[in-house]
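In: Provide a 3D model corresponding to the input given below.
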Amino acid sequence: MPRPHRHAVNGGGRLEGVDLSALEPLDGGWSGQTFLAEVAGERSVVRVYPPGTREDRGAEIDAAVLRLVRGLVPVPEVLEVRPARPELDQPGLLVTAYVEGVRGDLLSPGRLAQVAPALGALAADLGAMPMPRPGPFVDAELRLGRFGVDGLPAYVEQRLPELGHLSPDEVDGLREVALEAQTLLDTVTRTCLVHSDLNPKNLLVDPDTLRLVAVLDWEFAHAGHPFTDLGNMLRFERDEAYTQAVLAAYAERRGTPPEEALALARAADLWALVDLATRRAASPVAARADRLLRGVARARDAAAPELAAPR
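Out: Purely as a prediction, here's the structure:
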C-alpha cells in the first residue's frame, strides 16, 4: 500500500499547493478550526491552532498524543506539524491523514447500539494506559503540569461564582454529590491517559462493518482518572441495553463489575459537567450538561437524568 503523500508546510501560511483560506471546513465539533485539504488527488485533514492555544503548543501536544496512542487505538497518522509563531501571528498547524468513515453521532440508534461493545473496549483500553500522576500536557514531550485544584469539592467551590443560576438547594445538592463522588473516586488510585471528549461525535466507524476506524479530536487529552472517558461516553445515555453493552465490554477488558464501573463513571464525569455548565450558552452540548448537572444536584444523585429542556 503506498504511503500517504506528506504535505510540506511553509512559513507563509500554506500547505504545499494548498491555500489555507480555501480549505473546506469539516462537519462536527464547535471550534470551526478543522479543514479538509486535497493535494495531487490525496486528502488530508488540517487543524488550525490560533495563537495562544495552550501557550502556542497545541499542535505539537496533539501530534505527540496521536503518536503515543497510534497502534493501541485507531487514530489518524500524523503527517506534518507546524508550531505556532505568535510573533508573526501565524497559527500552529497539525496535518493528519484523512480517514474514511461515518461519525458515530450520525448512526441510527440501532446501528450505534451495535458499536457499543467496541466503545466499551475503547474506554477500557484508554483507562489502561498508565500515567505517573494527574495533570495537563504542557509540551511535545508530554510533560505534565498541574491542575491547581485539590479534588472535586474544591473544584465545585472554585466554579460556583460562574454557576449563579443554580438555586440555593441545587448548590447544596451539588456540594453533597461532589463530596460523595470524590470519596468514590479516591478508591481508584491509578492515573491514566484520558481523551476527555470520548463520545460518538469524535468516533469514526466503517459504515458497512461498523468497525471503529478512528478516534478524533484529542485536544482535551490529559493524565487523569481511569473512569473519566467512560463517564463521558455514557453522559447522556440512559438506554439500558446500550449502557449495559458498553459496561459489559469494559468489564471483560478491565474486570470492573458493571454497576461499580457505572457509579465511578458518573462520579468522574461531574468534573466535566461543572465546567460545561459554566459555559451553558456556548453550545447545545454545554446546555444539556447544565440541565444534567441541575438534575443531579436536585436529586442529590450522580445517576439522575437531566432536566427537561425549556420550550
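In: for the rest of this, base every contact and every neighbour count on C-alpha atoms.
Out: Noted.
In: now the strand of greatest length in the chain, how far from the centre of its chain.
Out: Counting by DSSP state E, the longest strand found in the chain is strand 42-49. Centre-to-centre, strand 42-49 and its host chain are 19 Å apart (Cα atoms, centre = their mean, to the nearest Å).
In: also stretch 116-133?
Out: Using Cα atoms, centre = their mean, the offset of stretch 116-133 from its chain centre is 13 Å.
In: same question for stretch 226-237: list its buried residues.
Out: For stretch 226-237, the neighbour count (16 or more other Cα atoms under 10 Å) marks P226, F227, T228, D229, L230, G231, N232, M233, L234, R235 as buried.
In: end-to-end on it?
Out: 19 Å (Cα to Cα, to the nearest Å).
In: kindly report the same for stretch 193-202.
Out: End-to-end distance (Cα to Cα), stretch 193-202: 17 Å.
In: and whichever strand or helix holds D172, what does it pack against?
Out: Here D172 sits within helix 168-185, counting by DSSP states H and E. Applying 3 or more Cα pairs under 8 Å, 6 or more residues apart in numbering; DSSP states H and E, we find helix 168-185 packed against helix 152-159, helix 258-277, helix 284-299.
In: for the comparison step, fold the sequence that follows:
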Amino acid sequence: MRPLRHGYTNDTRGDGATVVKRYQGGIDEALRRATELAVLERLPPGLPVPRVLSVPEGALQLQHLDGMHGQDLIDEGLARPVLRKCGELLRRLQQVDVSAVFPDTTPGTGWVVVHGDYGPNNMLFDQDTFRVTGLLDWEWAHPGDRIEDIAWCEWIVRRHHPRHVDALDELFAGYGVRPSWARRQQAAVARCEAFVERFRNGPAAARRTWQEHLAITRAWTEAA
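Out: Model (predicted):
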C-alpha cells in the first residue's frame, strides 16, 4: 500500500481498493480510533462515508472512495462549487438524529452530529459534478453546537486558502444560513484553544503551531 496524500497526523495508506488508517500523533490514538469506528458504524445510509472493512490493532481498514481531494480542487481555482457542496452536505449531516450516532446525548440540548474537522480538507468530490463522494476522518466527531462545523470549514479556507475567502459566500449559500461573524469567529477560536490545551503537555512544536493559529484567528475580521 502507498501513503496517501493529505494525511497530516495519521499514517494512511491505500491500494485503490481499501485504505488502512493507522492512528498516530502521540496523544489519544485509541480514543480517536474508537470514535471514528463507532461513528462510521452508526451513521445512517446515504451519507458519503467509507464502510469499515476490518479493525486491525491500532488501525481501521476502510472502503476506498473515488474522487478528487477538495483542497486540490480549490488550488485549481474551483473554490466556489466546492464550497457550495460543502455547505449542502453539512446541512444534510445536521439533519441526522444525533442520538442514533451518540446514544448518550442528553435530549433537548439542540445538539447535532459534529464532524469535528469539517471542510474541503477531509472531502472528496466528483470532478465533473462536484458531488461529494467522500467525507473522511471522523476521529474528532462528537455531539455539539451546529455552529462548530460551519465555522471550522470557514477556518480551513481562511487559514489555508486565503486567496479564496471571497468564495465563502457559496459555503453559506449551500448551507442555507450565514451565522453571525461573532459566533463563527468565537467557535473557531474555541477550537484552536482546545488544540492548544491538547498539546499543553505534548510535542512543543505542535503546541507552538496551534498557539500561532489561535493568535491569527483572534485577529481576523470578517472582511480580512
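In: now the TM-score, please.
Out: For this chain pair, the superposition-based TM-score is 0.77 by TM-score structural alignment, normalised by the length of structure 2; 210 aligned residues with a Cα RMSD of 3.3 Å.
In: out of the helices and strands packed on helix 168-185 of structure 1, the one nearest S31 of structure 1 is which?
Out: helix 284-299 (13.0 Å; Cα to Cα).
In: quick one: the closest one to helix 168-185, angle?
Out: Put simply, helix 284-299 of structure 1 runs at 90 degrees to helix 168-185, going by axes from the mean of the first three to the mean of the last three Cα atoms, to 10 degrees.
In: re the thing from before, following the chain onward from the longest strand of structure 1, which element is next?
Out: Using DSSP H and E, the first helix or strand after strand 42-49 of structure 1 is helix 58-69.
In: I'd assumed L198 of structure 1 was in a strand, is it?
Out: No - according to DSSP: H, G, I helix; E, B strand; the rest coil, L198 of structure 1 belongs to no strand; its state is coil.
In: mind listing what the aligned partner of it in structure 2 touches?
Out: Aligned by TM-score structural alignment, L198 of structure 1 pairs with Y118 of structure 2. Residues in contact with Y118 of structure 2 (Cα atoms under 8 Å, 6 or more residues apart in numbering) are D149, I150, W152, C153.
In: distance of Y118 of structure 2 from G110 of structure 2?
Out: 19 Å.
In: with I74 of structure 2 instead?
Out: 33 Å.
In: which of the two has more neighbours?
Out: Taking neighbours as other Cα atoms under 10 Å, I74 of structure 2 and G110 compare with I74 leading, 20 against 12.
In: now do the SS call for that one.
Out: Going by three-state DSSP, the state assigned to I74 of structure 2 is helix.
In: the residue mapped onto R22 of structure 2 from structure 1: how many residues sit nearby?
Out: Using TM-score structural alignment as the criterion, R22 of structure 2 maps onto V48 of structure 1. Other residues lying near V48 of structure 1 total 23 when counted by other Cα under 10 Å.
In: just R207 of structure 2 next, same as before
Out: Using other Cα under 10 Å, R207 of structure 2 has 18 neighbouring residues.
In: you'd agree it is up against F199?
Out: Yes - in this structure, R207 of structure 2 is within contact of F199 by Cα atoms under 8 Å, at 5.2 Å.
In: any idea how far A187 of structure 2 is from N122 of structure 2?
Out: From N122 of structure 2 over to A187 of structure 2 (counting by Cα to Cα), the distance is 19 Å.
In: show me what contacts the spatially closest residue to A178 of structure 1 that is not a sequence neighbour?
Out: Nearest non-adjacent residue to A178 of structure 1, counting by Cα to Cα, 6 or more residues apart in numbering: P153, 5.3 Å away. Contacts of P153 of structure 1 were listed using Cα under 8 Å, 6+ apart, and they are R175, A178, L179, Q182.
In: which one (most neighbours) among those?
Out: Top of those by neighbour count (other Cα under 10 Å): A178, with 26 neighbours.
In: mind checking what it lines up with in structure 2?
Out: Under the alignment (TM-score structural alignment), A178 of structure 1 maps onto nothing in structure 2.
In: what does stretch 63-75 of structure 2 rub up against?
Out: So stretch 63-75 of structure 2 is contacted by 14, 16-19, 50-53, 79, 82, 120-127, 133-134, 161, 164 (Cα under 8 Å, 6+ apart).
In: aligned partner of the residue nearest to A178 of structure 1 in structure 2?
Out: Per TM-score structural alignment, P153 of structure 1 is not aligned with anything.
In: can you give me the distance of P153 of structure 1 to N199 of structure 1?
Out: Distance from P153 of structure 1 to N199 of structure 1, by Cα to Cα: 25 Å.
In: now do F236 of structure 1
Out: From F236 of structure 1 to N199 of structure 1 the distance is 10 Å (Cα to Cα).
In: what does R103 of structure 1 give?
Out: With distances taken as Cα to Cα, R103 of structure 1 is found 10 Å from N199 of structure 1.
In: also L273 of structure 1?
Out: Going from L273 of structure 1 to N199 of structure 1 by Cα to Cα gives 14 Å.
In: can you check A64 of structure 1 too?
Out: Applying Cα to Cα, the value for A64 of structure 1 to N199 of structure 1 is 21 Å.
In: residue contacts, the residue nearest to the spatial centre of structure 1?
Out: In structure 1, the residue lying closest to the centroid (Cα atoms, centre = their mean) is D197, at 1.4 Å. Contact analysis of D197 of structure 1 by Cα under 8 Å, 6+ apart lists D217, W218, F220, D229, N232.
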